[in-house]
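Engineer: When you get a sec, could you give me coordinates for this:
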Amino acid sequence: MQFQGAFTALVTPFKNDQVDEDAYRKLVEWQIEQGIDGLVPCGTTGESATLSHEEHKQVIKICVDQAKGRVPVLAGAGSNNTREAIDLTRYAKEAKADGALLITPYYNKPTPNGLVAHFKAIAQEVSMPFVVYNVPGRTGLNVQAQTMARLFHEIPEVVGVKEASGDLKQIAEVVEACGPDFTVLSGEDFTVLPLLAVGGHGVISVTSNIAPKMMSDMCRAFRAGEQNKALGLSLELLPLCRGMFLETNPIPVKTALSMMGMMDLELRLPLVPLTPENEAALKALLTDKGLI
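Structural biologist: The predicted structure follows:
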């Protein structure tokens, strides 16, 4: 299975409102050194919503180039505009990403038939592994298990899902409906261990931006049958997971990385810095965990 274990939903560092290539390469290299299983550029955490198309392509290219095939790169390439998704997915393939992470169309609220048609249209133009990104809290659309099974069985390019519903009943139903060859990844850092327990394969994580070793070690421990070790790491990660969602992602994680000296703190509007109270709480947490 190509996409399993802990994948980091990478932040996009900025400097003077431009992509900070040096900081991004440094982050990618550190992630690989720490044992991360894979990388995801241009997801929600990478502020893809405020990247221009040229920046989006630049970020994917830098990530693939720096990874040098050492870990798989699953490039964010989705859109609620099918033509735009085709263009971004085509570039991900040209850049030699290992797969494309494709969010379900947000705002449009397509029917199940519309969802299938959307992904079929992308696959007809670009053939590469697709991971569907189901995040109802951001899209206003929830892909039910039977629809996910249709996507998997009708579109050979669809190999998995990033499940950010947080609904373990639904996740178990997806595993049941799609079978063991379908990759189910958590898109919700609080549900990684439970998702693994119901037949999932890993996580696309925000928290692993700052704790890649801990998150990947937890997934490896579970796969190795070391349940107590996996549980211990899961419990150790929980405070960091809470910290990463003190405010809207990726505000806390970018703040944490700046505190760790990995990059300058720069966000794009409409995101703004943490409140002073939350910044102080985050600093105390990172200090307690020995990260700063």
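
Engineer: CA only for contacts and neighbour counts going forward, please
Structural biologist: OK.

Engineer: Just the buried residues of the helix or strand hosting Leu257, please?
Structural biologist: Assigned by DSSP states H and E, Leu257 belongs to helix 251-259. Across helix 251-259, burial judged by 16 or more other Cα atoms under 10 Å covers 251-257, 259.

Engineer: Also this sequence, please, to line up against the first:
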Amino acid sequence: MKNINIEGIVAYIPTPFDKSDQISLKGLEILIDRLIKKGVDAISPLGSTGESAYLSLDEWKSVTQKTVEFTNKRVPVIVGASDMTTANCIEKAKYAQSVGADAIMVIPMIYWKLSEDDIFNHYKHISDAIDIPIVVYNNPSNSGFDMKPSFIARLFNEIENVKMVKDSTGDIQRVHEIRLLTEDKLPIYCGYDPIVVDMLISGASGWCTAAANIIPELNIDLYKAIKNKSLAQAYELFNKQYRFLKFIIEEGGLSKTVKSGLTFMGVNVGNPRLPISPLYQDKLNELKIIMTELNIVG
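Structural biologist: Okay, here's the model as predicted:
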């Protein structure tokens, strides 16, 4: 099985749409190029930021193929391959592998309440169908299912291709428990921006963030400061970007906040796809103030 070692900033990219609500592949190229030139360590399309749940399968495939081809091995690509059914996830996972993705990320997408065994079997069937790493994504606020550290350790120990975990619970103790239960062999990535400093200090391998679309330098500098054990500098950098990080998470979802921020910067990514609505004017004003204070816009 192909394996990869990713440390640092994993940038989550939005899916750009044109005025007709069709995917703009040229816009996707612009986003990818910006991020790689800024120095991010990996690219991840088709997550929450990428509005994957609102794309058709053909659209999902076009974004996957374009991202892998245009990135052209400059950095690893982790493709979001989540779906409501195991069969659909497998189809996405196999396609991602066929076009050259380095890994896939999967969050359980639940309508009926599922048990741990249901979720385990879901990941097991996906793993059995591919030969690239799976990033287990735990975000109970979105999925409705909280994967406890003991369950994540079970996935890692019993499913061959489970090689990484992204945790967005906001619970710093999860890092310590997962590291202990997996003998520090399972890389953990911070998926909840407000506790990134604590997670990285506690041993997380990297930071999965949509903020890199707007403030990549601040994100990268913070990560480097922690790696260099310059904690005072890290906290200073974190405090500088905290208000922005908090805003993009709390004010209606990453796709609408990040797209609004990019629009302020002159990067045309279109609106979110319905039923997600664009930011209302009062929130746009607030975001512009925050970005002005960061010297991102004038």
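
Engineer: TM-score for the pair, please.
Structural biologist: Scored against TM-score structural alignment, normalised by the length of structure 1, the superposed chains reach a TM-score of 0.96; 292 aligned residues with a Cα RMSD of 1.3 Å.

Engineer: so how far is the helix holding Leu257 of structure 1 from its chain's centroid?
Structural biologist: 17 Å (Cα atoms, centre = their mean, to the nearest Å).

Engineer: What are the contacting residues of stretch 155-173 of structure 2?
Structural biologist: Residues from elsewhere that reach stretch 155-173 of structure 2 (Cα atoms under 8 Å, 6 or more residues apart in numbering): 1, 120, 123-124, 127, 131-141, 182, 186-192, 194-195, 198-199, 208.

Engineer: Provide the aligned range in structure 1 for that stretch.
Structural biologist: Aligned by TM-score structural alignment, stretch 155-173 of structure 2 corresponds to residues 151-169 of structure 1.

Engineer: do stretch 231-247 of structure 2 as well
Structural biologist: Under the criterion TM-score structural alignment, stretch 231-247 of structure 2 matches residues 227-243.

Engineer: Give me the mean deviation of that stretch from structure 2.
Structural biologist: Superposed on structure 2, stretch 227-243 of structure 1 shows a mean distance to its aligned partners of 1.6 Å (mean Cα distance after the TM-score superposition for structure 1).

Engineer: Would you pull up how far that stretch lies from the middle of the chain?
Structural biologist: That offset, for stretch 227-243 of structure 1, works out to 18 Å (Cα atoms, centre = their mean).

Engineer: Can you give me the buried ones in that stretch?
Structural biologist: Buried positions in stretch 227-243 of structure 1, judged by neighbour count with 16+ other Cα under 10 Å: 229-231, 233-234, 237, 240-243.

Engineer: re the thing from before, roughly how far out does the match of stretch 155-173 of structure 2 sit from the chain middle?
Structural biologist: Counting by Cα atoms, centre = their mean, stretch 151-169 of structure 1 is centred 14 Å from the centre of its parent chain.

Engineer: Buried ones only from the contacts of stretch 155-173 of structure 2, please, as a ChimeraX command.
Structural biologist: Listed next is the ChimeraX selection for buried residues among those, using 16+ other Cα under 10 Å:
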select :120,123,124,127,131,132,133,134,135,136,137,138,139,182,186,187,188,189,190,191,192,194,195,198,199,208
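
Engineer: Which of the contacts of stretch 155-173 of structure 2 fall within helices?
Structural biologist: 120, 123-124, 127, 140-141, 198-199 (DSSP state H).

Engineer: Could I get the residues you listed in TSV, plus columns for distance to Val165 of structure 2?
Structural biologist: Formatted as TSV, those follow (distance: Cα to Cα, whole Å):
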residue	distance to Val165 of structure 2
Phe120	14
Tyr123	13
Lys124	15
Ser127	14
Pro140	14
Ser141	16
Asp198	17
Met199	13
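
Engineer: so which of the residues you listed comes closest to Glu51 of structure 2?
Structural biologist: Glu51 of structure 2 has its nearest neighbour among those in Ser141, at 16.1 Å by Cα to Cα.
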